[in-house]
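Colleague: output the structure for:
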Amino acid sequence: MIRFLLKGILRDRSRSLLPIIVVSLGVMITVFLQAYMDGVLGDSIEWTAQFTTGHVKVMTRAYQENMSQTPNDYALTDVDILQPQLEKDYPGLSWAPRIQFGGLLDVPDENGLTRAQGNVKGMGLELLNSSEEIERMHLNDYLSSGDFPKQAGEVLLSRELFNQMGLTLGDEVTLISSGMWGDMAMYNFKVCGTLQFGINSLDRGFMIADIEDLRLALNMENSASEILGFLKEGYYINKEAQNLSGSFNQKQTKTQDKFSLLMLPLSDMNGMQFFVAYAQQMQYLIVLVFVMAMSLVLWNAGLLGGLRRYGEFGLRLAIGENKHELYRSLMGEAVMIGLLGSIIGVAFGLLFSWLMQKYGLDIGDMLKDSTIMMPTVMRARITSTTYYIGFLPGILSTLIGAMLSGIGIYKRQTASLFKELEN
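Modeller: Modelled structure (predicted):
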């Protein structure tokens, strides 16, 4: 039966060509959009993770309550013990201690008096002992001049702040901030390079230094504001992050202690819950839209095909073929057409998705004045879902279209079939 239907589809192109083209185009667009949305939304989530939240974040409960203020008086202590313990308990994550801070940056003149001042916000990363953080945050892409810190006491400044203060590479600047114990902290740095992110909120006043320098500057010996965890798969998986956070928090017994540890997943920080849910549900919305749109098109195509094959159906019914059998054969044809169209559409969709994944689309010029942190190169991302998601609208739409258009078979009156054939 299947072989018979397949021969009919291949030999009579007039009844299969248009549906296959429609299905192929719809499936190709579905596959490409799924990979594109997964890539663009996923990259935006990853940027937030790399710069601020991590996939999960470990901090004290008091720090979490005032996280927007970066209260380092509630920072993590004994990091040299805590970080190895996290690496042992959760080997599926890569852990990175960071110090978040804000303060005033002072530029002295040749007499040691203030020449320029500006507000600054920044972070301390492991820069001298490892390049992992530089690679994770893609800082090489934003290095505008100079180089990364090679020795203690060197700092990177945002390009706009650097220019506003009239600095040159090698100049000394003084960070004035609040220490971990509530005291005033002052520390001298030498500017070794500048960064240009293309994002106003960062370019106006941002600095990055090695975490050990900031521990000295802010009296935070063996401490960190937070420890970020990154899944080794390379991208955020909400369910896994939620499970890790839940298991970690269950082990914490002193929940009333403001210095007790707390782990949060990315989706529970910075209002990211809606964005993560939106990214997860978008692919299903794409499938639903294309199933409905393609079903309508194929329904109309089926009605036109039914008119063209009116005599064929009448003859098959007249010689004794059951209406149910005829209807089932139409469904079989629809499934085969849907399968053929889906295979073609998935192949082309994967091709275009791969090209978008490899080369991307540079939108850097469009984001010059943006206040949103997102990648300047938009890329697709091919996942396991990309390989099968196109078959859902491809087969379902042809089946639904054939079911709707084939209802007319049951309205044919057997008694008048021979009279119709005579005419």
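
Colleague: switch to C-alpha atoms for all contacts and neighbour counts from now on
Modeller: Will do.

Colleague: and residue 156, what does it touch?
Modeller: 148-149, 191-195, 207-209 (CA atoms under 8 Å, 6 or more residues apart in numbering).

Colleague: could you pull out the strands in this protein for me?
Modeller: Under the criterion DSSP state E, strands of the chain are mapped to 56-60, 93-108, 114-125, 143-146, 154-158, 172-178, 184-195, 206-210, 226-231, 261-265, 361-362, 377-378.

Colleague: closest one to residue 18 among those?
Modeller: strand 361-362 (32.2 Å; CA to CA).

Colleague: residues contacting the closest one, please?
Modeller: Outside strand 361-362, the residues that touch it by CA under 8 Å, 6+ apart are 376-379.

Colleague: returning to what we had before: would you mind saying which of the strands of the chain lies nearest residue 69?
Modeller: Closest of these to residue 69 is strand 93-108, at 8.7 Å (criterion: CA to CA).

Colleague: list the buried residues in the closest one.
Modeller: 93-107 (16 or more other CA atoms under 10 Å).

Colleague: same check on stretch 277-293?
Modeller: The neighbour-count check on stretch 277-293 (16+ other CA under 10 Å) flags 279-280, 282-283, 286-288, 290-291 as buried.

Colleague: so which of the residues you listed are in helices?
Modeller: Among these, the ones falling in helices (DSSP state H) are 279-280, 282-283, 286-288, 290-291.

Colleague: for the residues you listed, which one is nearest residue 237?
Modeller: Taking those together and measuring to residue 237 by CA to CA, the closest member is residue 280, at 9.9 Å.

Colleague: ok, now how distant is that closest one from residue 42?
Modeller: 9 Å (CA to CA, to the nearest Å).

Colleague: same check on residue 14?
Modeller: Distance, residue 14 to residue 42, by CA to CA: 42 Å.

Colleague: of the contacts of strand 361-362, which is the most crowded?
Modeller: Counting neighbours by other CA atoms under 10 Å, the top entry in the contacts of strand 361-362 is residue 379, with 26 neighbours.

Colleague: do I have it right that it meets residue 352?
Modeller: No - if you go by CA atoms under 8 Å, residue 379 and residue 352 don't touch, sitting 11.2 Å apart.

Colleague: count the neighbours of residue 271 for me.
Modeller: 10.

Colleague: the more surrounded of residue 14 and residue 42?
Modeller: Each of residue 14 and residue 42 has its neighbours counted (other CA under 10 Å); residue 42 has more, 21 against 12.

Colleague: ok, the more buried one - contacts?
Modeller: Residues counted as contacts of residue 42 (CA under 8 Å, 6+ apart) are 235-236, 279.

Colleague: ok, now residue 30?
Modeller: Contacts of residue 30 (CA under 8 Å, 6+ apart): 286-287, 290, 349, 389-390.

Colleague: now with 10 Å?
Modeller: 24, 36, 283, 286-291, 345-346, 349, 386, 389-394 (CA atoms under 10 Å, 6 or more residues apart in numbering).

Colleague: now the other sequence, so there's something to compare against:
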Amino acid sequence: MLQFILKGILRDKQRSVLPIVVVGLGVMLTTFFYGYLKGVISGMLSSNAKLGSGHLKVMTREYAELEAQSPNDLAILDVPGVLQKLRTFAPDITWVPRTRFGGLLDIPDKNGDTRAQGPVIGIGLDLLSPGSTEVPRMDLKKVTVEGRIPQKPGELLISRDLAKNLHASLGETVTLISSTAGGSMAIHNFVVVGFTHFGMGPLDRNLILADLSDVQYALNMENASGEILGFMDSGYFDRDAAEAEITRFKQTELSSLLVMHSLADSQGIGDYLDMVDVYVWMDLGGMILLMTVVLWNSALMAGLRRYGEIGIRLAMGESKGELLRWLLYEAAVIGLIGATLGACAGMGINYYLQEVGIDISEMMKGSTVIMPPVLRARVLPEGFFVGFLPGLCAIVLGTALAGIGIYKRNTASLFKELEV
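Modeller: Model (predicted):
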């Protein structure tokens, strides 16, 4: 049967070309849209996780209530002990301490007086420990556009834009003015060894990065850190897995003093993900409806063109049900060809955008949202079927709707209709 249908499709191209093109285009657009949207969302989540919240975040209860203020007087104490317990609790997650802080960066002149001064947002993270995962995770070797990353205590990275505004230069000693965990003034000198450029407006304006031990010393936070972040081994945020870890964490002794949040709990990201999921399903539903209507119309036109053929087959004794099943088989084969071509084309476009991406760094200069400077699609196995199955179903459904007309043919008048 399949061989017979394929011969008919190849010999009568008017019967198959338009449906294959319609199904192929619809499936290609659906597959591309799904992969592109998933890639953009994954990139946004990855940027927010690496630079802010992690996939999971552990804090004290009091710190969590005032998280936006980074209240380091409410930081986690005995960080080495807590880290050991967390690594035992979830060994497949990488746990790292970080401390966020704010302050002023003072640039002195040759006499030691203030030459320039500006507000900064700082992150203290493990840069110097052997085997630290923070340098590759933050991609510091790539984003450090001038100078180098810190290699010894007392060294500092500042954003290139901040350096230009403050007229800071490499090798210069600068002073951080902030507040300690106890509330007193903190003054600490650093040597600028590198300028960073993340391509993200909020980070490129006033970000500084220092080793966690230097920040702990400067802010009087020995063995303490504001947050402990967890990163999943896959590198991608899995919302269901994160919620499962939070549920397990609530049953441990650590939950009496600490709380665990997921990336979805920060800055309304969870609501945004829910909205995106709804948007994806609406797009799929709309695409199926659109393809069904177009293919229904195509099947009706084909039915008019094949009106005589269908009449002859009915007159020769072929049942209406058998004829409709045959048309559905034919539509399924045509849909299979079109959906396969469209899904492969969509996956090919997504692969290109996954490797090359779309540079939006110029658009992000004034943005307040943390987004990757290059938007990339993702090639996902389910992306193939997200486009393939709706395309196949649409042509079968369209043919079935058009095939209802077969049952309206009056068998008794067939020979009169076929008179020449």
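
Colleague: work out the TM-score between the chains.
Modeller: The TM-score (TM-score structural alignment, normalised by the length of structure 2) is 0.95; 419 aligned residues with a CA RMSD of 1.7 Å.

Colleague: ok so, going back, can I get the ones in helices among the buried residues of stretch 277-293 of structure 1 in a markdown table including distance to residue 225 of structure 1?
Modeller: What follows is those, written out as a markdown table (distance: CA to CA, whole Å):
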| residue | distance to residue 225 of structure 1 |
| --- | --- |
| 279 | 29 |
| 280 | 30 |
| 282 | 35 |
| 283 | 36 |
| 286 | 41 |
| 287 | 43 |
| 288 | 44 |
| 290 | 47 |
| 291 | 49 |
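
Colleague: and the residues you listed, which is closest to residue 114 of structure 1?
Modeller: Nearest to residue 114 of structure 1 among these is residue 279, at 48.6 Å by CA to CA.

Colleague: thought residue 363 of structure 2 was touching residue 369?
Modeller: No - look at residue 363 of structure 2 against residue 369 with CA atoms under 10 Å: they stay out of range, at 11.3 Å.

Colleague: aligned to residue 266 of structure 1, what sits in structure 2?
Modeller: Residue pairing (TM-score structural alignment): residue 266 of structure 1 is matched to residue 263 of structure 2.

Colleague: what's the neighbour count on its match?
Modeller: By other CA under 10 Å, the residues close to residue 263 of structure 2 number 24.

Colleague: now do the closest residue to it other than its chain neighbours against residue 228 of structure 2, distance only.
Modeller: Among residues not flanking residue 263 of structure 2 along the chain, residue 55 sits closest, at 5.0 Å (CA to CA, 6 or more residues apart in numbering). In this view, residue 55 of structure 2 and residue 228 of structure 2 are 11 Å apart by CA to CA.

Colleague: same question for residue 134 of structure 2.
Modeller: To residue 228 of structure 2, residue 134 of structure 2 is 13 Å away according to CA to CA.

Colleague: and for residue 359 of structure 2?
Modeller: From residue 359 of structure 2 to residue 228 of structure 2 the distance is 32 Å (CA to CA).

Colleague: likewise residue 54 of structure 2?
Modeller: Separation of residue 54 of structure 2 from residue 228 of structure 2 (CA to CA): 9 Å.

Colleague: one more: residue 291 of structure 2?
Modeller: 49 Å.

Colleague: if we can go back for a sec, so for residue 359 and residue 228 of structure 2, which residue has more residues nearby?
Modeller: residue 228 (24 against 14).

Colleague: got a list of what residue 219 of structure 1 touches?
Modeller: Contact partners of residue 219 of structure 1, counting by CA under 10 Å, 6+ apart, are 178-185, 213.

Colleague: pipe the residues you listed into a markdown table and attach neighbour count and distance to residue 166 of structure 1 per row.
Modeller: Formatted as a markdown table, the contacts of residue 219 of structure 1 follow (neighbours: other CA atoms under 10 Å; distance: CA to CA, whole Å):
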| residue | neighbour count | distance to residue 166 of structure 1 |
| --- | --- | --- |
| 178 | 21 | 25 |
| 179 | 21 | 27 |
| 180 | 22 | 31 |
| 181 | 13 | 33 |
| 182 | 13 | 31 |
| 183 | 12 | 29 |
| 184 | 13 | 26 |
| 185 | 18 | 24 |
| 213 | 23 | 24 |
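
Colleague: between these, which is closest to residue 140 of structure 1?
Modeller: residue 213 (20.8 Å).

Colleague: now check that closest one against structure 2: what is it aligned to?
Modeller: Under the alignment (TM-score structural alignment), residue 213 of structure 1 pairs with residue 214 of structure 2.

Colleague: which other residues reach stretch 322-331 of structure 2?
Modeller: Contacts with stretch 322-331 of structure 2, where a contact means CA under 10 Å, 6+ apart, come from 1-2, 4-6, 8-9, 15-16, 19-20, 295, 299, 310, 313-314, 319-321, 332-337, 392-400, 402-407.

Colleague: which part of structure 1 matches that stretch?
Modeller: Mapped onto structure 1 using TM-score structural alignment, stretch 322-331 of structure 2 spans residues 325-334.

Colleague: next: stretch 403-413 of structure 2.
Modeller: Using TM-score structural alignment, stretch 403-413 of structure 2 pairs with 406-416 in structure 1.

Colleague: got the buried residues for that stretch?
Modeller: For stretch 406-416 of structure 1, by 16+ other CA under 10 Å, it's 406, 409.

Colleague: run through who's touching that stretch.
Modeller: So stretch 406-416 of structure 1 is in contact with 299, 302-303, 305-306, 310, 313-314, 317-318, 320, 323-324, 326-328, 330-331, 400, going by CA under 10 Å, 6+ apart.

Colleague: just the buried ones from those residues?
Modeller: Buried among the contacts of stretch 406-416 of structure 1 (16+ other CA under 10 Å): 299, 302-303, 305-306, 313-314, 317-318, 323, 326-327, 330-331, 400.

Colleague: quick one: which of those residues is nearest to residue 158 of structure 1?
Modeller: Nearest to residue 158 of structure 1 among these, with distances taken as CA to CA, is residue 400, at 57.0 Å.

Colleague: isn't the closest one up against residue 293?
Modeller: No - assessed by CA under 10 Å, residue 400 of structure 1 is found out of contact with residue 293, at 11.2 Å.

Colleague: okay, and the common contacts of those two?
Modeller: By CA under 10 Å, 6+ apart, the residues touching both residue 400 of structure 1 and residue 293 are residue 299.
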